[in-house]
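# Structural data only, the sequence is not supplied:
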């Protein structure tokens, strides 16, 4: 197979991805908290030269009710080049696989021939996920070299709180193949998983089982340090667990994993939602300690601490009144494709922070914006008289690193717990300075009834983005 026949959005390196044509569309899932309307895959025009810039130009309903569409992604991406030459015939970045976190259904949308009008072409029912992989509550997915890796929070039907794990899907037929793990080791809770392809290492993280999260944070469980607080390392080829790295019981909810995009690197970042010691959030760097020359030991260190902010208890939701403070609640992070900047969503305080991570062991804050927040309710420049609820949550970075997009809803029950007077619905875009720094794009502010009563969650960018692809070549 010649290079000319390969999907042009399969990038051989991070540099090639950054130099590719910029995105014209953003795909955003949105859900109905009440389960009375159909959730939807929406399409937003992100071309500044377009007459419909910043507006919804496509809308595709799913068929079920109460799915709570959450994290989603492409059927195939640049990681397919790991197997270039023998199993790529006809493979392309074409289909979006959209899981329902509450229903355990998977919806498959075809973005061809009209990218602004995705068409629902297949539904994988919860029973297939349960019977073939032994899992439920699909949460996060990544396209791998020869399949789709779908992390799941729950066990098989009837054992929802049984160990979560990774279901492997065929990236052509979307059939559920099996559980990916062959020797699962000690991991019980699950959340995210990604990898260092050239190192044959998968990294996975921990949140909690479905009963611990689906009705909001359970204060008794949080204060007893019962949520996930470790990182796991696996043999990517065999599915065997290799190592567990403990963060300490107080560091609750180890969520998004963001490996370096450099295929030869052996480091990455993971976000921790909250410390039960002081309500701070934190970012940890994992790295391989190969001082012994064998390169087998993985370690992690805290490299960023973001403190809670004092607040009048009268301004706080019931869950936070006893503490008199707003925790940052680090709910998402994203690493730019060139590995230069790390973005951290502080959903509680309404802040998006930008760090220069040229030295991954010593991040330096270089930018910040505030929108929303439990107490601040900072408004968008496009609507200065509209206090915003929610805050920067799911964050996505363009391949060239010049644009950052984010939405405001976390998870239905958590939205209601921390923003009991309503979380609203909005999306924002930031422009990135050449040497760091962030500015809000005043022309881009889909919000309110633009989303027809639904809450927007994750963003995917046409042609790929910072959290879609892993690269095989320098």
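That came through fine. No experiment lies behind these values; they were computed from the predicted model shown. Numbering: from 1, shown residues only.

# from here on, contacts and neighbour counts on C-alpha atoms
Will do.

# Look at the residue nearest to residue 352 when sequence neighbours are not counted and say how many residues are nearby.
Using CA to CA, 6 or more residues apart in numbering and skipping the chain neighbours, the partner closest in space to residue 352 is residue 345 (4.8 Å). Residue 345 is flanked by 26 other residues according to other CA atoms under 10 Å.

# for residue 242, same thing?
18.

# my read: it touches residue 236, true?
No - the criterion here is CA atoms under 8 Å, and residue 242 misses it with residue 236 at 10.1 Å.

# Now do residue 42 against residue 31, distance only.
Residue 42 sits 10 Å away from residue 31, going by CA to CA, to the nearest Å.

# Compare those two (neighbour count), which wins?
Counting neighbours by other CA under 10 Å for residue 42 and for residue 31 shows that residue 31 has the greater number, 29 against 22.

# what's near enough to touch the more buried one?
Residues in contact with residue 31 (CA atoms under 8 Å, 6 or more residues apart in numbering) are 38, 39, 40, 67, 68, 69, 454, 455, 456, 457.

# TSV for those, including neighbour count, secondary structure and distance to residue 379?
Formatted as TSV, the contacts of residue 31 follow (neighbours: other CA atoms under 10 Å; DSSP: H, G, I helix; E, B strand; the rest coil; distance: CA to CA, whole Å):
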residue	neighbour count	secondary structure	distance to residue 379
38	19	coil	29
39	26	coil	27
40	25	strand	26
67	24	coil	30
68	28	coil	27
69	32	strand	26
454	24	coil	20
455	30	strand	18
456	30	strand	18
457	26	strand	19
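
# I'd like those residues laid out as JSON lines, including distance to residue 161.
Output for those, formatted as JSON lines (distance: CA to CA, whole Å):
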{"residue": "38", "distance to residue 161": "27"}
{"residue": "39", "distance to residue 161": "25"}
{"residue": "40", "distance to residue 161": "27"}
{"residue": "67", "distance to residue 161": "18"}
{"residue": "68", "distance to residue 161": "19"}
{"residue": "69", "distance to residue 161": "20"}
{"residue": "454", "distance to residue 161": "28"}
{"residue": "455", "distance to residue 161": "26"}
{"residue": "456", "distance to residue 161": "27"}
{"residue": "457", "distance to residue 161": "24"}
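
# follow-up on the earlier one: wait, doesn't the residue nearest to residue 352 sit right on residue 354?
No - applying CA under 8 Å, one finds residue 345 not in contact with residue 354, separated by 9.2 Å.

# next up, a second structure to put side by side with the first:
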């Protein structure tokens, strides 16, 4: 029998964008008070289905207190790498990290999404023993294995040594070990992604577990003790080649989004807050010869607000910071979407000229002071937080929970789980889909979404678009 690559693997972003649209969305459900296990909800997103917008299957975990975060596939389009790929793998398993528990769940989505089930559980002791890391956060499928970033080092509070990345075998799911050979000055961690043919990785910083597990630490924020560096790595040598300080006032450099087309050597970074004025910012990096450059290319100001509308954390400022908690880039590298979780705004930028983002679309849902309802009057607590774009760029899925303790600080009235769909105008512009409503079970919040067959923050590509 002739083996063929998984049909959901695509050589280039353009080919991926031409693939059939997703029919199911995998959505994380979090129990914020840890009274119930976290779960994975499978949502029907096929408009022609009688179950459209409904949760059609749920995988409930056997443990409590995991606090799921940025999950990913065992394999994706990166498996087509001509150098170290595993082209005959199957996009079949989802790897879900428990940020609070340091536990990993491997979920088998075959033979059908509505029959997804637990395949394997990797207990925290194995991760501690083999890597010295804790608090797994982000999962990316690479050409030679599954990469998992962590936010904690060793020890009970995760501060015994720096966090980093470890590798899982993409077939057995064994923990292999630390990825870094030479980390250079990197001491904090958050997100990471790469340009495979150009052989480099980019990583960012949030904070250590004592700085986020019990909520934001105002004293650390005002003292500029959260992450404010971006790191560039030689991917194959596993070596830090350059670190750039964004300035200590640029606190919490989070999501990293390289251009999808590997011929384009640039990408974007979202910074949560500037402690001098509460604005959020978008940064663009690029490479000149052997050196990387980065500059602030867009800013989003704080919104003045009546202190009576603000949580205790913000009353003294009389304003709501945008709090950029996620950014996502369409597969054609045209639109960058920015989630402003504090002000409740979703922004759409045209980034055809990467160093000159142009605001072309905006809408509001939730927000600390605005509390904007959806167009049909449905309440949306929290604000746009995690974003996922369909491969064809026509839809953006939006959820509303950041992290349990941070939710409670910024939205003390609660953040009931919500999931919305935004339709995209190809010329620029966004609007909520009025027909799509997901009833999230009581007591759960929603975090990241993955789409059947891949999406815009899952796959990395080995070949340029024709």
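Ah, there it is. Computed from a predicted structure; not experimentally measured.

# and which of the contacts of residue 31 of structure 1 is nearest to residue 14 of structure 1?
residue 457 (25.8 Å; CA to CA).

# Now which residue in structure 2 aligns to the closest one?
The equivalent of residue 457 of structure 1 in structure 2 is residue 447 (alignment by TM-score structural alignment).

# Who are the contact partners of the nearest residue to residue 58 of structure 1 once chain neighbours are set aside?
In space, and not counting its chain neighbours, residue 58 of structure 1 is closest to residue 43: 4.5 Å by CA to CA, 6+ apart. Residue 43 of structure 1 makes contacts with 25, 26, 27, 28, 56, 57, 58, 59, 116, 117, as judged by CA under 8 Å, 6+ apart.

# Over in structure 2, see which of these survive.
Counting by both residues aligned by TM-score structural alignment, their matches' CA atoms under 8 Å, structure 2 reproduces these contacts from the contacts of residue 43 of structure 1: 25, 26, 27, 28, 56, 57, 58, 59, 116.

# what about the alignment partner in structure 2 of residue 129 of structure 1, which SS state?
Matched to structure 2 by TM-score structural alignment, residue 129 of structure 1 sits across from residue 127. Here residue 127 of structure 2 is recorded as helix under DSSP: H, G, I helix; E, B strand; the rest coil.

# With residue 198 of structure 1 instead?
helix.

# As a check, name the ranges of all helices in the stretch 201-350 of structure 1.
Listed in chain order, the helices found in the stretch 201-350 of structure 1 under DSSP state H, counting those that start in this stretch are 210-213, 219-223.

# any residues touching the shortest one, and which ones?
If you take CA under 8 Å, 6+ apart as the criterion, helix 210-213 of structure 1 is touched by 137, 153, 154, 160, 161, 218, 221, 227.

# so how far does that helix sit from its counterpart in structure 2?
By mean CA distance after the TM-score superposition for structure 1, the fitted helix 210-213 of structure 1 averages 0.5 Å away from its aligned residues in structure 2.

# Can you mark which positions in that helix are buried?
Using 16 or more other CA atoms under 10 Å as the test for burial, helix 210-213 of structure 1 gives 210, 212, 213.

# same thing with stretch 12-25 of structure 2?
For stretch 12-25 of structure 2, burial by neighbour count (16+ other CA under 10 Å) applies to 12, 13, 14, 15, 16, 17, 19, 21, 22, 23, 24, 25.

# Check stretch 392-404 of structure 2 too.
Residues of stretch 392-404 of structure 2 classed as buried by neighbour count (16+ other CA under 10 Å): 392-404.

# cool, and stretch 446-466 of structure 1?
Under the neighbour-count criterion of 16+ other CA under 10 Å, stretch 446-466 of structure 1 has 446-447, 451, 453-466 buried.

# what do you get for stretch 244-258 of structure 1?
244, 247, 249, 250, 251, 252, 253, 254, 255, 256, 257, 258.

# any idea how far the first one lies from residue 41 of structure 1?
If I follow you right, that is residue 244 of structure 1. Remark: distance between residue 244 of structure 1 and residue 41 of structure 1 (CA to CA) = 36 Å.

# Quick check: chain neighbours aside, which residue is closest to residue 274 of structure 1?
residue 281 (4.5 Å).

# from memory that neighbour sits against residue 270, does it?
No - taking contacts as CA under 8 Å, residue 281 of structure 1 lies outside contact range of residue 270: 11.2 Å.

# Please tell me which residues of structure 1 stretch 139-148 of structure 2 aligns onto.
Counting by TM-score structural alignment, stretch 139-148 of structure 2 corresponds to 141-150 in structure 1.

# Can you get me the start-to-end distance on the matching stretch?
4 Å.

# Off-centre distance for that stretch?
14 Å (CA atoms, centre = their mean, to the nearest Å).

# Show me the helices in the stretch 351-466 of structure 2, by range?
Secondary structure of the stretch 351-466 of structure 2 (DSSP H, counting those that start in this stretch): helices at 404-410.

# need the strands for it, in chain order.
Ranges of strands in the stretch 351-466 of structure 2, per DSSP state E, counting those that start in this stretch, are 358-364, 386-389, 395-399, 419-424, 430-432, 445-451.

# I'd like those as TSV, with distance to residue 91 of structure 2 appended.
Listed next are the strands of the stretch 351-466 of structure 2 as TSV, based on distance: least, CA to CA, whole Å:
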stretch	distance to residue 91 of structure 2
strand 358-364	33
strand 386-389	18
strand 395-399	21
strand 419-424	24
strand 430-432	30
strand 445-451	12
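
# Out of those, flag the one nearest residue 2 of structure 2.
Using CA to CA, these put strand 445-451 closest to residue 2 of structure 2, at 28.0 Å.

# Specify the angle between the closest one and strand 395-399 in degrees.
In terms of direction (axes from the mean of the first three to the mean of the last three CA atoms, to 10 degrees), strand 445-451 of structure 2 departs from strand 395-399 by 150 degrees.

# so how far does strand 445-451 of structure 2 sit from its counterpart in structure 1?
Compared with structure 1 after fitting, strand 445-451 of structure 2 deviates on average by 0.4 Å (mean CA distance after the TM-score superposition for structure 1).
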